[in-house]
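> got a predicted structure here, sequence first:
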Amino acid sequence: MTAPLRVLICEDQALVRAGYVTIFNAQPDMTVVGEAENGHEAVHEALRLRPDVVVMDIQMPLLDGIAATRRLAGPGAEHPMKVLVVTTFTVDGYVYEALRAGASGFLLKDTPPAGLVAGVRTVAAGESLLAPSVTRELIGRYAERLRPAPAADGGGPLAELTPREREVLRLVADGLSNAEIAAELVVAAETVKTHVSRILNKLDLRDRVQAVVLAHRTGLVPPAP
């Protein structure tokens, strides 16, 4: 029997936090292992409990959710964790900073419970998750801020990828799931999963969010008009 996903809830509003606990503990494959009401507690509890997924609010006292995410999943983290940011804010800067801090997903608080549950499962599985309102255009603008010289021809960071892997990466950046990519390329979903895994390993990327950003940064995906 597979062990349930261990979830840590980081949210300063007690009522919202209680709602998350009820939602996740009602799932047969999840269990809430801890709660935090400020950023310092979030970091402390995450390092102590080592959950599978940290559900993180952005606006919290003492230390905001982005700073807490950076400590848990950013470049300096010894063992990066999977952080799902859930917030009321859709301002570009928050999305940029959450992605830069190492978040694996970004959802809005008005996401229905089923979507929130699916989000935790998606992030736990190592896939990226972005709210529908966080569009390809928005990700593209974020990537443009960090973009080095384009190398869509296979040079630069993409040099180690095969033509098929670059094609899969482009489709990942377009927001397609593994099943949708499989249908597009007329291959098995398991084959796509293998390609994605190899892409992440070759490019030393943690998850699909980082892969999407890199695809934009290298010019593999053209800038949004």
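Received it, and whenever you're ready, just let me know what you need.
> going by C-alpha atoms from here, please, whenever you check contacts or count neighbours.
Will do.
> scan the protein for its longest helix.
helix 189-202 (DSSP state H).
> centre of the chain versus the helix or strand following it, how much separation?
Moving toward the C-terminus from helix 189-202, the next helix or strand (DSSP states H and E) is helix 208-217. Between the centre of helix 208-217 and the centre of its chain there are 11 Å (CA atoms, centre = their mean, to the nearest Å).
> put this next to the first one:
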Amino acid sequence: MQRVLCVDENELVQAGLRSILSDEPWVASCLVAPSMEVAWQVARRHRPQLVLVSTSLGGRSGLELCTTFKKHMSHVRVVLMSGEGRLSAAQALHHGADASLSKHMPRAAIAAVLRRVAEGGRVFPKDAGPPAVQLSPRELDILQHVASGLSNPEVAATLNLSRHTVKQHTSAVYRKLGVRNRAQAASRAQELGLLP
């Protein structure tokens, strides 16, 4: 069980993150702070294990806060959140972040990233430009059914396709996602925000 601190000046974003985290079994409590100063006071008092930091905090960069955490509370895992544009993985790593995510990602994808980081992982989306993984509408369709636990014959029946066609599409999806099985495909797709 982990204490999580969300640092963002927007109350709606704070409420959204609180809502996402309240559904997560590994979260003990979710603290919020609207500024760097308040975040630092809250962190010293409550000792969170995971901190989400917005890259724009009242004109001062959240990158600075990320660096401060890494310097003075090295045990804390920090996730940088960007609203506008995409933060490069190199930039995030340079400031000591363990992950970066976009505020525009689907709820399930944000929860998946945070869980991975809480478990000790690092998650950085591919740098700017089009998404690294581009699936056809049919491949996305099949991915969603596979991720929900259906077998290839069940997917074939549901989508009115031959088993051979489903197998071909499933293989293409695995190849594009760089995974070997259904569980990995579902996990990777959530990280990339491909699943609702």
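Received the coordinates, thanks. Source: prediction; values computed, not measured.
> TM-score for the pair, please.
Here the TM-score for the pair of chains, by TM-score structural alignment, normalised by the length of structure 2, is 0.60; 136 aligned residues with a CA RMSD of 2.9 Å.
> buried set for the longest helix of structure 1?
For helix 189-202 of structure 1, a neighbour-count test (16 or more other CA atoms under 10 Å) marks A189, V192, K193, H195, V196, I199, L200 as buried.
> export the residues you listed to CSV and tack on distance to R48 of structure 1?
As requested, the buried residues of helix 189-202 of structure 1 are exported to CSV (distance: CA to CA, whole Å):
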residue, distance to R48 of structure 1
A189, 36
V192, 35
K193, 32
H195, 34
V196, 31
I199, 31
L200, 28
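> related to what we said a few turns ago, what's the longest helix of structure 1 packed up against?
Secondary-structure packing of helix 189-202 of structure 1 (3 or more CA pairs under 8 Å, 6 or more residues apart in numbering; DSSP states H and E): helix 163-173, helix 178-185.
> so that helix matches what in structure 2?
Using TM-score structural alignment, helix 189-202 of structure 1 lines up with nothing in structure 2.
> same question, stretch 103-111 of structure 1
Going by TM-score structural alignment: stretch 103-111 of structure 1 matches residues 97-105.
> contact partners of that stretch?
66, 77-83, 86-87, 89, 92-93, 110, 113, 117, 121-125, 193 (CA atoms under 8 Å, 6 or more residues apart in numbering).
> quick check, central residue of structure 1?
S104 (1.8 Å; CA atoms, centre = their mean).
> gap between the longest helix of structure 1 and the chain center?
With CA atoms, centre = their mean, you get 17 Å for helix 189-202 of structure 1.
> L5 of structure 2 and H104 of structure 2, how far apart?
For L5 of structure 2, the distance to H104 of structure 2 (CA to CA, to the nearest Å) stands at 19 Å.
> re the thing from before, of the helices and strands packed on helix 189-202 of structure 1, which approaches A215 of structure 1 most closely?
With CA to CA as the criterion, A215 of structure 1 lies closest to helix 163-173 of those, at 6.3 Å.
> ok, which stretches of structure 2 are helices?
With DSSP H as the criterion, structure 2 has helices spanning 11-22, 36-46, 62-72, 89-94, 107-118, 137-147, 152-159, 163-177, 182-191.
> so the last one versus helix 163-177, what angle?
Translated: helix 182-191 of structure 2. Computed by axes from the mean of the first three to the mean of the last three CA atoms, to 10 degrees, the angle separating helix 182-191 of structure 2 from helix 163-177 equals 50 degrees.
> check which helices and strands helix 182-191 of structure 2 sits against.
Using 3+ CA pairs under 8 Å, 6+ apart as the test, helix 182-191 of structure 2 ends up in contact with helix 107-118, helix 137-147, helix 163-177.
> now these as TSV including mean neighbour count and distance to V51 of structure 2?
Output for these, formatted as TSV (neighbours: other CA atoms under 10 Å; distance: least, CA to CA, whole Å):
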stretch	mean neighbour count	distance to V51 of structure 2
helix 107-118	20	10
helix 137-147	18	29
helix 163-177	16	28
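> could you dump the helices of structure 2 to TSV with distance to A28 of structure 2?
TSV is the format used below for those (distance: least, CA to CA, whole Å):
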stretch	distance to A28 of structure 2
helix 11-22	9
helix 36-46	12
helix 62-72	20
helix 89-94	26
helix 107-118	12
helix 137-147	28
helix 152-159	38
helix 163-177	32
helix 182-191	22
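> quick one: which of these is nearest S56 of structure 2?
helix 62-72 (5.5 Å).
> in the closest one, what counts as buried?
G62, L63, L65, C66, T67, T68, F69, K70.
> can you list those in CSV and add distance to V146 of structure 2?
CSV is the format used below for the buried residues of helix 62-72 of structure 2 (distance: CA to CA, whole Å):
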residue, distance to V146 of structure 2
G62, 38
L63, 38
L65, 40
C66, 37
T67, 40
T68, 42
F69, 40
K70, 39
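> which of these lies closest to E11 of structure 2?
Looking across the buried residues of helix 62-72 of structure 2 and measuring by CA to CA, the closest to E11 of structure 2 is G62, at 16.3 Å.
> for that closest one, which non-adjacent residue is spatially closest?
Among residues not flanking G62 of structure 2 along the chain, T55 sits closest, at 4.2 Å (CA to CA, 6 or more residues apart in numbering).
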